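Peer 1: Next come a sequence and a model predicted from it.
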Amino acid sequence: MGHSKITGALDLFRLLAALLVVAVHTSPLYTMDETADFVLTRIIGRFAVPFFIMVTGYFLYTAIAKRDNAYIKGFVLKIGTIYLISIILFLPINFYSGYFGEKFLWGDLIKDILFDGTFYHLWYLPAMILGVFLVTVGIQRFGFTISFLVAILLYGIGLLGDSYYGIVQQTDILTSFYDMIFTLFEYTRNGLFFIPIYLLLGMAISKSNNRLSTKQIVTGLVISSVLLLIEGLLLNSLSWQRHDSMYILLVPCMYFLFLFSLQLPGKNSKTLRDLSLIIYLIHPWMIVLVRGFAKVIDQEQLFIYNNFIHYLIVSFLSLFAGWILTKFSPKGRKRKIDLLPDNRAWVEIDLAALRHNAKELQRILPSHCQLMPVVKANAYGHGDVAIARELMRAGLKMFAVATLAEGVRLRQNGIKGDILILGYTNPKELASLEKYQLIQTVVDFPYALMLNQYPKKVRVHIKIDTGMHRLGVNVENLAEIEKVFECKNLKVEGMFSHLSTADSLADEDVRFTQKQIQQFNQMIDLLKAKGYHTGKLHIQGSYGILNYPDLVCDYARPGIALYGVLSADDKIRASVHLKPVLSLKARIALIKEIQPGEVISYGRQFTAKSNMKIATVTIGYADGIPRRLYENNAYVMLHSKRAPIIGRICMDQLMIDVSHIHEVENNDVVTIIGVDGTEQIRCEDIARQSGTITNEILSGLGPRLDYVYLD
């Protein structure tokens, strides 16, 4: 799912957090000064894991708020897979350390797997799974505010079992209560008490537009950090700490630190994200290897007992191993994505959403009915070759286009399987059908006769007109349909029709659709009774699938629905969750201050009523933006805020009001269609405001746009 967010320096900070975790487990300053090491590893080092958690919350909030449970399920499954791999990775060390020795208990193993982790740093993974589950249920059932209050309460309980355990030991009731807790968990630093507060803190930042200035953020970070330092040192001096992962002041510290990281310049970097995760997971192995090597060469004093050098070597080896894995892993080599940072306007295509939609549509169809993706009109503006290639990788083997040129283009770019041309092909070009192994539609009986004159076999599907009266042999003219079968040079491989009102659930339209289906089926039954082999049958387009999914056919032809969009805000019968595949973005070219009474764009249709700050965006109607869009209070998204379109849209630019967006700068990215923070502009919204349908908006995207394919 494309839950796009402002990233700032988040990925860089994640890498720093991973190196802090290494410091926590190697105590680099211990041989120099124990207090300094305590400050570094037991206070500053405690920033690391909450930062990881907040990043997850920051990006996961949109999915939770929109009840995109398929995305959340996929995220949890991914964490579970990583956890399983990590358990296996550390089994040799578990055996070596005596984990499975004489005192081994299966109950302890189950507890470790579910809550504490089977190795000392792996607790984070099951904790994240539990935390995400609790927060998702909490927000979706009780709302964000109640969930946050409950998380604060749970964190308070966790504090008393962690850094404030000294208070617990002063009363028998609390001691008994926490003894019971510690029979279930080894620590309160877990998915129940520790994870929810930081997930929700990240989500709070995600759902709200930050109004704090950089100066306020830095001031808050400095003050809360100083107070955290005092808190940690005081608790240590009082010997209250059972563990030292949870502090009161850590919460505001993390809030300001996260905001600070978003303020810094930075780019979304999958490499840094993967590197951070790998360092976190494998650094204990690096510790073991360094210690083993030091013993072999008899240099324990230098490489082990000199903690600072020990830390540097472990960090270097972890970084190097992570670089090797990210650089040369098959996944890393699979597809490089050019994010085109300098282009004026572009389309982003979410290939994961495309695959999800294909699976969703296939799910609601009978098992024997296969998808025939319609990739005509440049795959509804999504890029025909790239879309067909991705669907081919996903196992789909038949595609539909509108024209011969579209079919040839797919073949020339390596698309395999069958390709059906839904429209008319000039008989003079029939040699190309043979050359590129394309299937032609018989649009009526006279056309069948023309096709039959070609001296070689022509593969065809017969189009049946059941009431739309666009293309096809009339369903009531059975004699003509039979004559098509008798054409010696036509190899009939299928028959199909099209439902003209399947998108409507009005009674009259439903009756018309049912009549079309009935006539088609009756005609097929008559042909079969006469011994004709009708081949593969298909009658459902997108709305045929969504409103009549149980029809008995061999293929279904999803078009607009495959791309996660409906033609309009239509009601449908099927319970299906589709994700928009396409986002449309452009950049700010320049920013101007204008005075009251000044006018904007052609025709002086917009007059400023007060001082305004406006921005020119590098996209216009030549790129597919409807010229009349400005008439209906349309807007774009900039820095997760709505920016109204003002004045007539030009061929190459449009203007927006950014008076309320103080952080706007030249070259900033503007979202015309897609998600920005917790806000979303749907293609359906653009179509409605323009008085048209989404099919026209998407297929009308201009050839000047660049395409970026994200996976």
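Peer 2: Cool, got the structure.

Peer 1: CA atoms for contacts and neighbours, from now on please.
Peer 2: Will do.

Peer 1: Run through the helices of the stretch 1-150 of the chain in chain order.
Peer 2: With DSSP state H, counting those that start in this stretch, the ranges of helices along the stretch 1-150 of the chain come out as 10-26, 34-38, 48-65, 69-89, 91-96, 106-111, 124-142, 144-160.

Peer 1: what's the closest of those to Leu433?
Peer 2: Closest approach to Leu433 among the helices of the stretch 1-150 of the chain is made by helix 69-89 (41.1 Å; CA to CA).

Peer 1: and here's the other structure:
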Amino acid sequence: MSNAGETVLEIDLKALEHNYQYLKTKIKSNTKFLGVVKAFAYGSDSVAIAKKLEALGADYLAVAYTSEGVALREAGIKMPILVLHPQQISFATMIEKSLEPSLYSLAIFTAFIETANKLGESEYPIHLKFNTGLNRIGFEKKDIDLIVDHLKQNNAIALRSIFSHLAASEDLEEKAFTLRQIHRFEEISKDLETKLGYMPLRHLLNTSGIINYANAQYDMVRSGIGIYGFGNEASEDKKLRPVASLKTIISQIHTIEAKDTVGYNRAFTAEKTTVTATLPLGHADGLGRQYGNKVGQVLIHGKLAPIIGNVCMDMVMIDITDIPCKEGDEVIVFGKENTADWLATSANTISYELLTGISQRVKRIYIE
């Protein structure tokens, strides 16, 4: 599909389906699948992705914040939605929209119980996040006695799942650390089950965990970057298909002479006669300044063109001296071949940052 003369983010829903089905082959048929659609579905379109995952039969969605879940409910998404990092101020809204909180500290746990009681709830589903080594948010094993007391004393809530998050599941040099995390989660699970009298759903694995530690899949797995086409290692990337492609066009072509400069702060100086193209895309669209000055490259007619000078807010300049092209021609910033991971690596960052940074002013178009 052509970008029809503007900067667009092309979202390939067939690629999403391929990735979902591929990741499902890594787990047992009865293991539930949670698709992570936070941050506008990793910079794409959370509503379109959520609707597709719902149609594919995924069991859960996850967002980071309540407002993201509200947007999905208002778009008609009916499936269960886990809110990974809710704040106390949004608890009443969560309940109103049937969003399920991840509770990660005693303060946030008791505050949610108070809200649920105040609103007259009965067995409202909650999830408990345990810290097993990432040291970001989460309960500790020592909190279990108090957690169990609260659960037994309050019928306003019902424990739907417990989970944790692996810190380095993509790095096999950190295998010993990951196995320790899995062991800690196992200990927490058993202690909670003994004291509670039943075992809730358990989930631990992220995308790299699904690929590298499938024996720890428990009752559900969570995939974010994987469903968008990246497996955090080259061999897996080949089996997945990038969902998002960022495309733009050439607005204007210039021929400049030796010693002429390009862009703000005159950051590029031509060593010889040089042909440049200006693109309608800049750091306000998500192409950060770190990609300037020949760090990043874009694709025109199958050939790579380096970004020259500083990336501007709404424009970027590239060197097309050796590439036959004309104004209006399509430029691929990242896509199926020169992927977001490839471009991000050139600037010493990760695909997650590049993808989630794509501005909402970039038009989204869809391939079904």
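Peer 2: Done, it's in. Remember, it's a predicted structure, so these values are computed and weren't measured experimentally.

Peer 1: sorry, back to before: kindly reformat the helices of the stretch 1-150 of structure 1 as a markdown table containing mean neighbour count.
Peer 2: Shown next, in a markdown table, are those (neighbours: other CA atoms under 10 Å):
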| stretch | mean neighbour count |
| --- | --- |
| helix 10-26 | 22 |
| helix 34-38 | 16 |
| helix 48-65 | 23 |
| helix 69-89 | 15 |
| helix 91-96 | 13 |
| helix 106-111 | 13 |
| helix 124-142 | 20 |
| helix 144-160 | 19 |
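
Peer 1: Looking at structure 2, name the residue matched to Lys483 of structure 1.
Peer 2: Aligned by TM-score structural alignment, Lys483 of structure 1 pairs with Asp149 of structure 2.

Peer 1: One more: Leu449 of structure 1?
Peer 2: Correspondence of Leu449 of structure 1 to structure 2, assessed by TM-score structural alignment: Thr110.

Peer 1: Not counting sequence-adjacent ones, nearest residue to its match?
Peer 2: Spatially, and ignoring its direct neighbours in sequence, Thr110 of structure 2 is nearest to His150 (7.9 Å; CA to CA, 6 or more residues apart in numbering).

Peer 1: same check, this time on Gln297 of structure 2
Peer 2: Pro306 (4.2 Å).

Peer 1: ok, the residue of structure 1 most remote from its centre - contacts?
Peer 2: Computed with CA atoms, centre = their mean, the residue of structure 1 farthest from its C-alpha average is Ala479, at 52.2 Å. When contacts are counted by CA atoms under 8 Å, 6 or more residues apart in numbering, Ala479 of structure 1 touches no other residue.

Peer 1: ditto for Ala214 of structure 2
Peer 2: For Ala214 of structure 2, the contact set (CA under 8 Å, 6+ apart) comprises 26-27, 205.

Peer 1: what's the counterpart of it in structure 1?
Peer 2: So Ala214 of structure 2 corresponds to Pro549, using TM-score structural alignment.

Peer 1: do Glu74 of structure 2 as well
Peer 2: Under the alignment (TM-score structural alignment), Glu74 of structure 2 pairs with Gln412 of structure 1.

Peer 1: and that match, how many residues sit next to it?
Peer 2: 12 (other CA atoms under 10 Å).

Peer 1: Check the gap between it and Gln437 of structure 1 for me.
Peer 2: 11 Å (CA to CA, to the nearest Å).

Peer 1: if you skip the residues just before and after it, what's nearest to the aligned residue in structure 1 for Leu134 of structure 2?
Peer 2: With TM-score structural alignment as the criterion, Leu134 of structure 2 lines up with Met468 in structure 1. Of all residues not flanking Met468 of structure 1 in the chain, Ser500 sits nearest, at 5.7 Å (CA to CA, 6+ apart).
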